[in-house]
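S.K.: The following comprises the amino acid sequence and a computationally predicted model.
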Amino acid sequence: MIDLVQSHLVAILVPCVGHKNTNSMAKFYDKATGITALVAEIRQRAVEKDEMAKAVVSHGEPFAYSGWTFVGRKSHITPLQALDVLGNSIGMTPPEMVFGENQLLLLHEASGVCISFMAVEALSCCHFKAGSDAQQLKVTMARVQSATSAYVDDNPSFLSSHVVSDEVKELEISYDWTYTSDYKGTLARVDDHGVANTTADAVRVVTTTERIDFEKLKVREDILWMEDVSLYEDELHDHGVSIYSRVMPSGFYVLARYWMRLDNVVVRLNETRIHHVFGKDFLLREYTAKEVTFDTLFAAGHPNHMSNYTNIDTFQHLVPTKSSHFEKIYLH
């Protein structure tokens, strides 16, 4: 696993060389502009076609069903010059692999209510909230005075005698260096001209006691459309955000997941689930934040080798929930 602390320090101390920005890249970094641009593309394609596809469609093509339009955009890793622009726009050093042009968008045509997922918004949620008690994850690192490897090999006692007491490295930055994000998607309302309004009151959202019916989701149905979109991650897949969605005859389901595994330290799993039953005037959105230290897992008798924790799906049931939030998103 790549040392996240070390890689982040290097990224901060050795900033990217600035490059001239291009409009083609910058338009995806503003949430309102990004949604508006993708909606315009959807509608242009609709004009060019006699009708939208009514079954599984080719990758990247919009899919229309039951009054909704779904589209997933997938592209390459954001290049260096555009990554500079993205980082400056949100005030942070971005992670190793950002898919700045990737986007998932779900649009309710009658009301204009739109749900979008994009990298810049997910990363923006890594900033600590004002007034919160969130703190940087502190990782103890042994500080060793410099010495050549040959000298250490010849003098094994040198290493132990020159290790200074463990110190806690704490970065003085305003965002979580592990890129922990509580991103739940970007809500907007698209007007008749295709312009997205992303203000807080654009879409009505209320807290609810109603829950997603997972038994209903277990019923076997045809998958009419599906997409899996990555927003950002590291090279070894030890942290990142990905969005999975599927459309069935009865409705659609979205799972947005942030995961992070810091070897021998902690596991985090933040998940947003969205479910809509076609014909109803609302969607249900559920958010859960889970976390557990590896010391806790080991003490409970679970395997103590990191190879057992490479796939979050195989051990997520061991990670307890720290917080949860349940919402109803109205379509009127």
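M.R.: Looks like it came in fine.
S.K.: For the rest of this, base every contact and every neighbour count on C-alpha atoms.
M.R.: Will do.
S.K.: got the contact list for the closest residue to residue 185 other than its chain neighbours?
M.R.: Leaving aside its sequence neighbours, residue 185 sits nearest to residue 117 (C-alpha to C-alpha, 6 or more residues apart in numbering; 5.1 Å). Residues near residue 117 by C-alpha atoms under 8 Å, 6 or more residues apart in numbering: 103, 104, 105, 185, 186, 243.
S.K.: and of these, the nearest to residue 208?
M.R.: residue 185 (17.9 Å; C-alpha to C-alpha).
S.K.: residues touching the residue sitting nearest the centre point of the chain, list them.
M.R.: For the chain, residue 241 is the residue whose C-alpha lies nearest the centre (C-alpha atoms, centre = their mean; 2.8 Å). Residues near residue 241 by C-alpha under 8 Å, 6+ apart: 122, 230, 231, 232, 233, 256, 257, 258, 259.
S.K.: Apply 7 Å and report the result again.
M.R.: 230, 231, 232, 233, 257, 258, 259 (C-alpha atoms under 7 Å, 6 or more residues apart in numbering).
S.K.: which residues of the stretch 101-250 of the chain fall in helices?
M.R.: 119-124, 149-154, 156-161, 214-218 (DSSP state H, counting those that start in this stretch).
S.K.: can you count the residues close to the closest residue in space to residue 257 that isn't next to it in sequence?
M.R.: Spatial nearest neighbour of residue 257, excluding adjacent residues (C-alpha to C-alpha, 6+ apart): residue 271 at 4.5 Å. Using other C-alpha atoms under 10 Å, residue 271 has 23 neighbouring residues.
S.K.: Residue 271 against residue 259, yeah?
M.R.: No. At 8.5 Å, residue 271 and residue 259 do not qualify as touching, with contact defined as C-alpha atoms under 7 Å.
S.K.: Pasting the second one now:
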Amino acid sequence: MFAHLIAMTSHGFKSSQQDFTFGPWKVTAAKTHIMSSKDIEQLAEEMSMPALPEMLFGDNVLRIQHADGYGIEFNAIDALKRVNNMEDSLKVACAREWQDSRADSEHSQEVVKRYDWTYTTDYRGTLLGEDMKLQVTETLDRIDMEKLKAREQIMFFDEVLLFEDELHDHGVSMISVKIRVMPTSFFLLLRFFLRVDGVLIRTNDTRLYHEAGNNYMLREFSMRESRIDDLKHVPAAKYTKPNEISQHLTLKLTECEKLQFPPAEEKMGGAE
């Protein structure tokens, strides 16, 4: 097991890449500068969206890859591809409500365009591998969160921000991913967090867990959301703290999946 850090400085911004190897797995956490305005405009055009997040880290990535090539990674571009170009009824209702309360806002005119101005995404990661990929199936198995609370040595930890937008100072929309590796397991949390001031708070969480000895990872996706009017009992100071406010939001959806590793005979090309 080993880790190393590569640091580069460009235009006053320090880029970094951390690699950590444990067994057949390699974790890579790469962080670099925000995409240029020109690149963002080009990407927005490709995605048929009027605008993209103000702070878009297109080259940031957190990757977990097996020596055989398969694995999973988390990046901003694929997360944005899961943003809905068409507003659904909930988003339209919120946009109108928000628009009415911010009639003098520059951004209030933007929310009526046909795209999700909150950048809500249900992204759960990008599967890696050409000949071999993790096989995704539904499961009743759940991540043992109590087991994760046990004190265990953390051999590697990192957090990578993929994008963030302050909704013209009327809230925040952001997605980040963090991982911790213990001697016999790893746990990852990808969180999309949205707060539209005076309207609602939403989190979309993806949790990924692997325990040594198992030939699979468990992935849990959950959506939580509450309107601000329904959070009067919660101190407003918590509204800006995702970890604290998420516990008070209404659970809307939970989906559990097993990410099965390719079988041994496939990895060996059918050889005995």
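M.R.: Sure, I can see it. Here the structure is a predicted model, which is why all the values come from computation and not from measurement.
S.K.: ok so, going back, top of the contacts of residue 241 of the first structure by neighbour count?
M.R.: Ranking these using other C-alpha under 10 Å puts residue 232 first, with 28 neighbours.
S.K.: What's residue 295 of the first structure aligned with over in the second structure?
M.R.: Under the alignment (TM-score structural alignment), residue 295 of the first structure pairs with residue 229 of the second structure.
S.K.: Tell me the spacing between that match and residue 173 of the second structure.
M.R.: 19 Å (C-alpha to C-alpha, to the nearest Å).
S.K.: Which residue of these two possesses the greater neighbour count?
M.R.: residue 173 (22 against 10).
S.K.: Tell me who's in contact with the more buried one.
M.R.: 118, 119, 164, 165, 166, 193, 194, 195.
S.K.: Can you tell me which of those carry over to the first structure?
M.R.: Retained in the first structure (both residues aligned by TM-score structural alignment, their matches' C-alpha atoms under 7 Å) from those: 164, 165, 193, 194, 195.
S.K.: I'd say the third one and residue 206 touch.
M.R.: If I follow you right, that is residue 193 of the second structure. No. In this structure residue 193 of the second structure lies outside contact range of residue 206 using C-alpha under 7 Å: 11.7 Å.
S.K.: number of nearby residues for residue 89 of the second structure?
M.R.: 9.
S.K.: same check, this time on residue 209 of the second structure
M.R.: The burial count for residue 209 of the second structure: 23, using other C-alpha under 10 Å.
S.K.: That one: which element?
M.R.: strand 200-211 (DSSP states H and E).
S.K.: repeat for residue 86 of the first structure
M.R.: helix 80-90.
S.K.: Which stretch of the second structure is that helix matched to in the alignment?
M.R.: Going by TM-score structural alignment, helix 80-90 of the first structure sits over residues 37-47 in the second structure.
S.K.: cool, and stretch 7-26 of the first structure?
M.R.: Using TM-score structural alignment, stretch 7-26 of the first structure pairs with nothing in the second structure.
S.K.: mind checking the end-to-end distance for that stretch?
M.R.: OK, stretch 7-26 of the first structure end separation, C-alpha to C-alpha: 26 Å.
S.K.: And for stretch 194-206 of the second structure?
M.R.: 15 Å.
S.K.: which outside residues touch that stretch?
M.R.: 94, 98, 122, 124, 170-174, 189-193, 219-228, 246.
S.K.: Check which residues of that stretch are buried.
M.R.: 194, 195, 196, 197, 199, 200, 201, 202, 203, 204, 205, 206 (16 or more other C-alpha atoms under 10 Å).
S.K.: now it: which residue numbers in the first structure?
M.R.: Residue span in the first structure matched to stretch 194-206 of the second structure, by TM-score structural alignment: 260-272.
S.K.: go on, stretch 138-153 of the second structure?
M.R.: Using TM-score structural alignment, stretch 138-153 of the second structure corresponds to residues 207-222 of the first structure.
S.K.: got the end-to-end distance for the matching stretch?
M.R.: Counting by C-alpha to C-alpha: the opening and closing residues of stretch 207-222 of the first structure are 31 Å apart.
S.K.: Just the kept ones among the contacts of residue 173 of the second structure: which are in strands?
M.R.: Counting by DSSP state E, those place 164, 165, 193, 194, 195 in strands.
S.K.: measure the fourth one to residue 119 of the second structure for me?
M.R.: Looking back up the chat, that one is residue 194 of the second structure. 9 Å.
S.K.: Repeat that for the first one.
M.R.: Between residue 164 of the second structure and residue 119 of the second structure the computed distance is 9 Å (C-alpha to C-alpha).
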